[in-house]
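Novice: Sequence plus predicted model, see below.
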Amino acid sequence: MAATPFVSVMVVIYNHDQYVEQALDRILAQRVNSPWEVVVADDCSIDGTAAILARYQQRYPDIVRVLPVELGVSRNFERAMQACLGKFVAIVEGDDYWTSPDKLQLQAEFMQSHPDFSMCFHNAEVIGNV
């Protein structure tokens, strides 16, 4: 990674082999005007998730960082958050995906111009079973 990222995308995953490619493809399609990174934390998936993550890390070594496997949801989340180097952190789970390629840029600009805010979010649409 060449420059310190302005935005980190934190992806927490457990057994998301059916969804993680769509999630990562939508993250990697973001149009961001500053350095950014994707930090992926897999919580000991037992499906094909690890192989998929290895392919993405190999394909995008300057953006995607896959953390070593950890056991435990709260430890995995905490470890991922600590590994993020960006001034701002966007969180997405491995079975979710973003629909706008401008999401990160818009939210980073909002946060940068509103230093009194500690977080922002957007509408979400639930597809499938909850």
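Specialist: Sure thing, it's come through.

Novice: make it CA atoms for all contacts and neighbour counts henceforth
Specialist: OK.

Novice: how about the helices in the protein?
Specialist: In the chain, the helices defined using DSSP state H lie at 20-28, 49-59, 73-83, 103-113.

Novice: Put this next to the previous one:
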Amino acid sequence: MKSQDLDWKTETNKSPLVAIWMVTYNHEAYVVEAIDSVLMQQTHFDFKLYIGDDCSKDNTRKIIQEYKEKYPHKIELLLHEKNLGASPNGIFMYQHCIQTGAKYIALCEGDDYWTDPLKLQKQVDFLEVHKDCNVCFTRATMLKGSVLTLHEIPKPFSSVPFFYEELLRYYNFITTASVMFKNQKNLVIPEWITSLPFGDLGVYKVISQDKKIACIDEVMSVYRIHGEGIWSKVKPIEAEKKYLDFYKNMYVHLNKNEQSIVSQKIKKSLSNVSNYKYPSQKIARKLHLYFNLIKSFRYL
């Protein structure tokens, strides 16, 4: 995405060691907690918060502007004059943070927050030592209403570094607000990410660059679940179709091992779609599956 294609206002300063990526849209009820959790970080290096507001209709913009006035050297605002959508705004902010020249980039959406004041320091220390890892994340809790629960991840990945293919095998078990990654030379977040139903899982493929991903086994962030959640309202057959859309769009960007995993996922999703569509009609279910397997042959 080219910056000249967008309407935004910004101020620039020297590069920090860590650039913090934050996107906001109608987050007035949450953004104060998100920003405060960034500002409380205790580090031996400079960091800066970059907030991309996607033309919020509530008081989010007013709140972040007040923070900018109070912390002019810690916060930079990118204020869109028209709504871009979550994925385009996210990619734009990725590219802006990359272009700051910061060595590391940490993620925190405007409705999530960090809980450990040493989070950034611990993640930088980890990535400085582990040269074979491009991405690290932390354990997190999930907040729904007033209830906090631990976000589970498959064993042994809380303590053993792994490759991107495991995120495809078990689906994405990383919470966005827990992530820090290395700003590699010539790194670009491509526009094809916007075609994915699950853009974050596409981003992790790009930023991992076929190096390892590792978890720091400490809870340091909170992922907020709003109300009933979008997925709770999606019918099972529609959810399977979204997975199929993701796998098929990602396929061309994957290596051989990853493609093999995705092929199995596609077969499973196609079978699930047929089962949901014709739960009590065995012949119709088999014909539907057979027809769709033929249509999806290039991925299998």
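Specialist: Looks like it came in fine. The model shown is predicted, which means the values in this text are computed figures rather than measured ones.

Novice: Give me whichever of the helices of the first structure is most buried.
Specialist: Mean neighbours per residue, mean count of other CA atoms under 10 Å, is largest over those for helix 20-28, with a mean of 18.

Novice: Check the mean deviation of that helix from the second structure.
Specialist: In the superposition against the second structure, helix 20-28 of the first structure averages 0.5 Å from its aligned positions (mean CA distance after the TM-score superposition for the first structure).

Novice: what stretch of the second structure does that helix fall on?
Specialist: Helix 20-28 of the first structure corresponds to residues 31-39 in the second structure, going by TM-score structural alignment.

Novice: Output the helices of the first structure in CSV; the columns should cover distance to Val12 of the first structure.
Specialist: Shown next, in CSV, are the helices of the first structure (distance: least, CA to CA, whole Å):
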stretch, distance to Val12 of the first structure
helix 20-28, 10
helix 49-59, 12
helix 73-83, 7
helix 103-113, 17
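
Novice: for the second structure, which helix is longest?
Specialist: Longest helix in the second structure, counting by DSSP H: helix 256-277.

Novice: So which bit of the first structure is that helix matched to?
Specialist: Under TM-score structural alignment, there's no match for helix 256-277 of the second structure.

Novice: Please list the residues outside that helix that contact it.
Specialist: Here helix 256-277 of the second structure makes contact (CA atoms under 8 Å, 6 or more residues apart in numbering) with 165, 168-169, 236-237, 240-241, 243-244, 247-248, 251, 285-286, 288-289, 292-293, 299-300.

Novice: can you list the residues that contact the match of helix 20-28 of the first structure?
Specialist: Contacts for stretch 31-39 of the second structure (CA under 8 Å, 6+ apart): 24, 49, 60, 63-64, 108-115, 117.

Novice: ok, those residues vs Cys133 of the second structure, which is closest?
Specialist: Cys133 of the second structure lies nearest to Cys108 out of the contacts of stretch 31-39 of the second structure, by CA to CA, at 20.1 Å.

Novice: measure the residue of the first structure positioned farthest from its centre to Ile63 of the first structure for me?
Specialist: Farthest-out residue of the first structure from its mean C-alpha position, per CA atoms, centre = their mean: Asp116, at 23.9 Å. Distance, Asp116 of the first structure to Ile63 of the first structure, by CA to CA, to the nearest Å: 29 Å.

Novice: coming back round to it: now restrict the contacts of helix 256-277 of the second structure to buried residues only.
Specialist: 165, 168, 237, 240-241, 243-244, 247-248, 251, 285, 288-289, 292-293, 299 (16 or more other CA atoms under 10 Å).

Novice: Which pair of the residues you listed spans the longest distance?
Specialist: With CA to CA as the measure, no two of those lie farther apart than Glu165 and Arg285, at 30.6 Å.
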